[in-house]
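**Q** just the structure for this:
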Amino acid sequence: MIADPVVKRDDGESPAVARRRLRLALRRLRESLGLTQADVSGHLRWSLSKVNRMETGEVTISAGDLEAILAFFGISDGKKAAQLAQHCRLARRRGWWDRSEIRPHLTPALTNLLQFESDAAHIMAFGPSILPGIIQTHAMAAVILADYADVLTEEQRAARFTLRMRLREQAIGRESGTTCTVVLDESVVLREFGGLRLLASQLEDMLEAVDDQRLDVRILPFTAPTLFGLENPFMLVELDDGDTVLYREGITDEFFDDGAMVDRYRRIFERQLEGALSPAASVRLVKARLAAIESALDRL
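**A** Below is the predicted model:
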């Protein structure tokens, strides 16, 4: 049986975000000084691959290595050095996702998504056939995950349920501080996954989040032309400094933080928004669907 997780928003920068900010800051510092990775590796007597892996995020930068790099760069600004040292400390912090009952059941992409979403300023998600996990109710998430009983163990499903509820709390929880825009294909609110009562409860919860201004839902109607990227769900997570990452679902999930792929999916999302109904029209459509469900339930 899947139990409701205890969820709350983390305090401070997540390890993944801290690691990314540190490596990007060091790369920008190196480039501003006109230095190459070979210059750094030669001066510090490190292998070139070590420097490259630091800047790409393949390895976590230690406090000692950070001190050596800053000394070589001639960083004497105490405030700047302290900020980078703080990133370095947080990058090595362990979180609740490292617990033995959770970590083995998470993909690297999901682990990154969880951490980046905890620091999100704005989330943009697209659901082509089913509601994105970040807005699924406890009951809907449990039913959807139960459908994977033939491929996921009970422990795996329990871990993913905990993750899904955590992501929901970070995205649209009352204390999240994150804005969330979701584009749904019209078929999503018509599909009776889990039965009419469950769907009605899910739509009521979604409308409540919209009414509380915790969520902006936009419906992509059947009349809209087919848009590129319609076939797979994805999520863009924008941080408060403007940096954005991409989580893409499929047979295997993927996480991207490179500019080209992120920019490509941002353009796709913008095109989907252009084809979607207005916020008011989207709410009217969902309310009409909910009214039809309630009418059908009255006749049962």
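
**Q** CA only for contacts and neighbour counts going forward, please
**A** OK.

**Q** identify the residues contacting the nearest residue to Asp257 once chain neighbours are set aside.
**A** Ranked by C-alpha to C-alpha, 6 or more residues apart in numbering and with sequence neighbours excluded, the top spatial neighbour of Asp257 is Val245, at 4.6 Å. With contact taken as C-alpha atoms under 8 Å, 6 or more residues apart in numbering, Val245 is in contact with 116, 236-238, 255-258, 262.

**Q** please give me the structure for this one as well, since I'd like to look at both together:
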Amino acid sequence: MVAGRGPTVRRRRLASELRRLRDLNAMTLEEAAQRVGWSVAKVSRIETARVGITSPDLTRLLDLYELDTSKRSALHALARTARMKGWWDAYANSLPSDYATYIQLEADVAFIRSFDNVLVHGLLQTEDYAREVIRSALMALSSPAEVERRVEVRMTRQKLLLREESPIRFWTVIDEAALIRQIGSTGTMRGQYVKLLELADRDNVTIQVLPLAAGVHPATAGTFAIMEFREIYDPAVVYVETMTSSLYVENDSEMYWYTLAFDHLRAVALGPDSSKVLIEKMLEEST
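**A** This is a model prediction of the structure:
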């Protein structure tokens, strides 16, 4: 994906949808440009998200592609918000572009299904736990102030789960190994267990623990998150993070494999109630 400081995620999603509509109508760039009386370069720049698009111009394209009236309002709303800045822009100078892009996507998500085999997911971390993780990931290459900025960003992201109006749905399967792994002090781990138990009581959060006894499973390759969005034109995407970059999987067949893997994981993991019992046991044993 393009760096978060370039075209916004919303502009890129609109551009992608316009390309899809043109393809559905079996038109080349040249044909579309000729039909609306524009240069090929203008259509190309819009479809590659190099420039935005005005509402009248968007209407002309949607007329050309004969898009049903009931489906147009969402695309016009996307065009209007494509230039809007989010809270993360205040941290633009300190966030890696891949991370900034992910945060923009996450801000529009409706449902996340996540498998976490190394660490507790960032949306569920306590401040102390997050600080230890971020400090370790940066490997002393950044200042303490930079670490604190990253912690602040992570805590701000969690408002997606906690807001009163339309909080995101979040379903995580956490490998037991991630909960056993000592991150920071005993107090840090105790605080993390407490937070997991508190979040597990929320209607929009489901937490399951994959026990070590479950053995081998389809997701031995590592952590992934399936992200589903609120708008009908926004297809789901799988987010896979590596040490140096991020991968977004959008191919239907590959999406199916990740969905199938998550369904297998939640089937062999402990149920939500049994998972809470296990985390409570870990909390007791950490005293």
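
**Q** and the TM-score between them?
**A** Scored against TM-score structural alignment, normalised by the length of the second structure, the superposed chains reach a TM-score of 0.81; 273 aligned residues with a C-alpha RMSD of 2.8 Å.

**Q** thinking again about what came up before, filter the contacts of Val245 of the first structure down to the buried ones, PyMOL style.
**A** In PyMOL, this line selects whichever of the contacts of Val245 of the first structure come out buried by 16 or more other C-alpha atoms under 10 Å:
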select buried, resi 116+236+237+238+255+256+257+262
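
**Q** tell me where the second structure has strands.
**A** Remark: strands assigned in the second structure by DSSP state E are 109-116, 169-175, 205-210, 224-229, 237-241, 246-249.

**Q** what span of the first structure lines up against the third one?
**A** Aligned by TM-score structural alignment, strand 205-210 of the second structure corresponds to residues 215-220 of the first structure.

**Q** the second one too?
**A** Aligned by TM-score structural alignment, strand 169-175 of the second structure corresponds to residues 179-185 of the first structure.

**Q** now do the buried residues in the matching stretch.
**A** So for stretch 179-185 of the first structure, counting by 16+ other C-alpha under 10 Å, buried means 179-185.

**Q** about what we covered before: quick one: which of the strands of the second structure is nearest Pro272 of the second structure?
**A** strand 205-210 (5.1 Å; C-alpha to C-alpha).

**Q** any idea of the angle that closest one forms with strand 109-116?
**A** Put simply, strand 205-210 of the second structure runs at 20 degrees to strand 109-116, going by axes from the mean of the first three to the mean of the last three C-alpha atoms, to 10 degrees.

**Q** what's the average distance of strand 205-210 of the second structure to the first structure?
**A** Average distance, strand 205-210 of the second structure versus aligned residues of the first structure after superposition (mean C-alpha distance after the TM-score superposition for the first structure): 1.1 Å.

**Q** ok, the contacts of Val245 of the first structure in the second structure: which stay?
**A** Among the contacts of Val245 of the first structure, the contacts conserved in the second structure (both residues aligned by TM-score structural alignment, their matches' C-alpha atoms under 8 Å) are 236-238, 256-258, 262.

**Q** now the residue nearest to Asp257 of the first structure: how far from Asn112 of the first structure?
**A** 10 Å (C-alpha to C-alpha, to the nearest Å).

**Q** shared neighbours of these two, which are they?
**A** Joint contacts of Val245 of the first structure and Asn112 (C-alpha under 8 Å, 6+ apart) are Phe255.

**Q** what sits against the spatially most central residue of the second structure?
**A** The centroid of the second structure falls nearest to Glu106 when counting by C-alpha atoms, centre = their mean (3.9 Å). Going by C-alpha under 8 Å, 6+ apart, Glu106 of the second structure touches Met227.

**Q** what's the match for it in the first structure?
**A** So Glu106 of the second structure corresponds to Glu117, using TM-score structural alignment.

**Q** same question, Gly222 of the second structure
**A** Per TM-score structural alignment, Gly222 of the second structure is aligned with Asn232.
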